[in-house]
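Student: could you work out the structure for the sequence below:
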Amino acid sequence: MPRLQPLRHVETSRLDVAYFEAGPADGEPIVLLHGFPYDIHSYVEVAPMLAAEGFRVIVPSLRGHGETRFLRSSEPRTGQQTALGQDVIELMDALAIPRAILAGYDWGGRAACVVAALQPERVTALVAVNGYLIQDIAASMHPLAPELEAGFWYFFYFLTERGRLGLTRDPRGIAEVIWRRNSPDWDFGDAEFDRAASAFDNPDFVEVVIHSYRHRLAHVDGAPEYSRLEAQLAHLPSIGVPTVTLDGLADGNFPARDATAAGVRFVGPHEHRLVPHAGHNLPQEAPRAFADAVRRAADLAGG
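Tutor: Predicted coordinates:
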């Protein structure tokens, strides 16, 4: 079973970030960002593809995942969207990367969208699965269609102490249920799942995940240091960087949309692609389609 290794480490103001790097040091930088409940191996095929084409590819473990660790016990274990976005900026600063292509899905796609919206000068181009992922927290209690709410069962489970205890006792069991629901056409094996699930052994995994879902549903406050950025995101700012969005046609939670619907709030050059048989973990399920989207985003940016 292939792995992204060896991992490197770099310190930011809050984290010791574990990341995989491949490709030439002077190549066009690309930061590939994974989601929950997944890990860096969502890019186990995408990363070498892009590195072989001359890109400098960086795949970090998000806070609370894998070997990434908080530097201080006093640091809030927040999983809010601005923290994820700021982690990306600080990682780029630590690696002396002024601008990069950002590409991701789920939590990682959200982090990429946050950076593209708030600090577009740091983003050469954007690839986002499921499009504009900045959370409208003020509207978080507005109900969705029942079939969509059913797919988000864990959002509400994690609001409860029962959910916290369940995630603590059996993170792998919860993750496997989510994987199968998110990607009904993906016939992943035990080895693939186990490789990713080892990332959930991180000592801060539960606290970061619980805070993420409670914050997005307006049940807990965010960390004070991110309040200014959260206030900016509350206006749902437009994204003007060159962007390629992707929807999997077999995503168990997010129905695919046409280009018009997917392009809302993307005000720069934008293309939308539909990927057959791909579910929510699109880069691992359809790596060539994802890598193609990254190449196209680079083209849109003039790279």
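
Student: when you work out contacts or count neighbours from here on, use the C-alpha atoms and nothing else.
Tutor: Fine.

Student: so where do the strands sit in this structure?
Tutor: Assigned by DSSP state E, the strands in the chain fall at 8-11, 15-22, 29-33, 56-60, 69-70, 100-104, 123-129, 243-248, 270-275.

Student: by contact count, what packs against the shortest one?
Tutor: The helices and strands touching strand 69-70, judged by 3 or more Cα pairs under 8 Å, 6 or more residues apart in numbering; DSSP states H and E, are strand 15-22.

Student: please give the structure of this sequence too, so both can be compared:
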Amino acid sequence: MPTVKPGTHTAFASLKHTKAGVLDIGYAEDGPADGPVVILLHGFPYDIHSYIDVAPLLAGAGYRVIVPYLRGHGTTRFLSDKAFRNAQQSVVALDVIALMDALKIRKAILAGFDWGSRTADIIAALWPDRCKALVSVSGYLITNREAQKTPLPPKAELAWWYQYYFATDRGVAGLKEYGPDFARLIWENVSPTWAFDDATFERTAASFKNPDWVPIVIHNYRWRLGLAKGDPRYDRLEDRLADRPKIALPTVTLDAELDPFTPAPGDGSSYRDRFLGPYTHRTLKGIGHNVPQEAPEEFAQAVVDVDRF
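Tutor: Just a heads-up that it's a prediction; the model follows:
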């Protein structure tokens, strides 16, 4: 990968949107239209700008890069005002499948972090014919809601403070009132060495103005803890995911040394048995949770490498 200083780029080559499933999905695109496709997936509280430096690196390497706003973020909108603002894990993955169908993309390399890792993992596990290879920060993140009932050690629970806050009515009101302040605090806590400036934060914070951002965020975290119901139409998918399906595709997993959510000791051993295909694991020293924005070269290199497995 060429050398790039994080924060070098401030805008994407092209911003587009398309109707896909129940959404009108906004997305960034870069690279040659006939290049192998890479879909980059963000998490919370982030948006497509986590890939602001990764996208041009991959485009320069010949890839067609697609970076969608997840439901509830940025320019992505529900087609119906009456649609259930559902954020259970399977429907977020189905959004990506719908986007691929709308763009006539049969198969793509999927890469993500946070919600994006979970979404990419799900597609790789349940729809392997749509995924050529996988890059997953923090490894295997498919949620088993029964396992979520088991408490973590206190220090690990502390990192999830906002998840428990969002379980309360006070938390919903707080997110509505102070959404950007919450996001900035989380960025600082989970990426302690990332010296982002105000402009960098504001580019992402604009995505939180989406009218569905609060309901989608709240439902996602409440659903994980069993405090909110999903859509019964997806129960079979969720049952399959609850069994922790293995992934047989080429995979690179990344652990960030300073990410408080990284399973100790950060060597990938806690999830190694979930990956059956060609595989490698990398630990990124001095990097926090938002890996693609903090370490764009390393993230982009992982995509290029997994494509060669």
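
Student: before we move on, back to that, so which of the strands of structure 1 gets nearest residue 180 of structure 1?
Tutor: strand 243-248 (14.5 Å; Cα to Cα).

Student: centroid-nearest residue for structure 1?
Tutor: Residue closest to the average C-alpha location in structure 1 (Cα atoms, centre = their mean): residue 108, at 1.2 Å.

Student: looking for the alignment partner of it in structure 2.
Tutor: Alignment note: residue 108 of structure 1 maps to residue 116 in structure 2; criterion TM-score structural alignment.

Student: now do residue 146 of structure 1
Tutor: In structure 2, residue 146 of structure 1 lands on residue 154 (TM-score structural alignment).

Student: with residue 286 of structure 1 instead?
Tutor: Residue 286 of structure 1 maps onto residue 295 in structure 2 when the alignment is built from TM-score structural alignment.

Student: if I read this right, its match contacts residue 289, doesn't it?
Tutor: No. Assessed by Cα atoms under 8 Å, residue 295 of structure 2 is found out of contact with residue 289, at 10.2 Å.

Student: so between these two, which is more surrounded?
Tutor: residue 289 (27 against 22; other Cα atoms under 10 Å).

Student: so who does the more buried one touch?
Tutor: Shown in contact with residue 289 of structure 2 (Cα atoms under 8 Å, 6 or more residues apart in numbering): 190-191, 256, 258-261.

Student: buried set for stretch 151-167 of structure 1?
Tutor: Across stretch 151-167 of structure 1, burial judged by 16 or more other Cα atoms under 10 Å covers 154-155, 157-159, 163-164, 166-167.

Student: per the alignment, residue 172 of structure 2 corresponds to what in structure 1?
Tutor: Matched by TM-score structural alignment, residue 172 of structure 2 corresponds to residue 164 in structure 1.

Student: burial count for the residue lying closest to residue 86 of structure 1 once chain neighbours are set aside?
Tutor: Nearest non-adjacent residue to residue 86 of structure 1, counting by Cα to Cα, 6 or more residues apart in numbering: residue 115, 7.4 Å away. Using other Cα under 10 Å, residue 115 of structure 1 has 23 other residues around it.

Student: hang on, the earlier thing: adding distance to residue 91 of structure 1 and mean neighbour count as columns, could you present the strands of structure 1 in JSON lines?
Tutor: Below are those laid out as JSON lines (distance: least, Cα to Cα, whole Å; neighbours: other Cα atoms under 10 Å):
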{"stretch": "strand 8-11", "distance to residue 91 of structure 1": "8", "mean neighbour count": "14"}
{"stretch": "strand 15-22", "distance to residue 91 of structure 1": "8", "mean neighbour count": "22"}
{"stretch": "strand 29-33", "distance to residue 91 of structure 1": "10", "mean neighbour count": "26"}
{"stretch": "strand 56-60", "distance to residue 91 of structure 1": "9", "mean neighbour count": "25"}
{"stretch": "strand 69-70", "distance to residue 91 of structure 1": "13", "mean neighbour count": "20"}
{"stretch": "strand 100-104", "distance to residue 91 of structure 1": "11", "mean neighbour count": "27"}
{"stretch": "strand 123-129", "distance to residue 91 of structure 1": "13", "mean neighbour count": "28"}
{"stretch": "strand 243-248", "distance to residue 91 of structure 1": "21", "mean neighbour count": "28"}
{"stretch": "strand 270-275", "distance to residue 91 of structure 1": "26", "mean neighbour count": "20"}
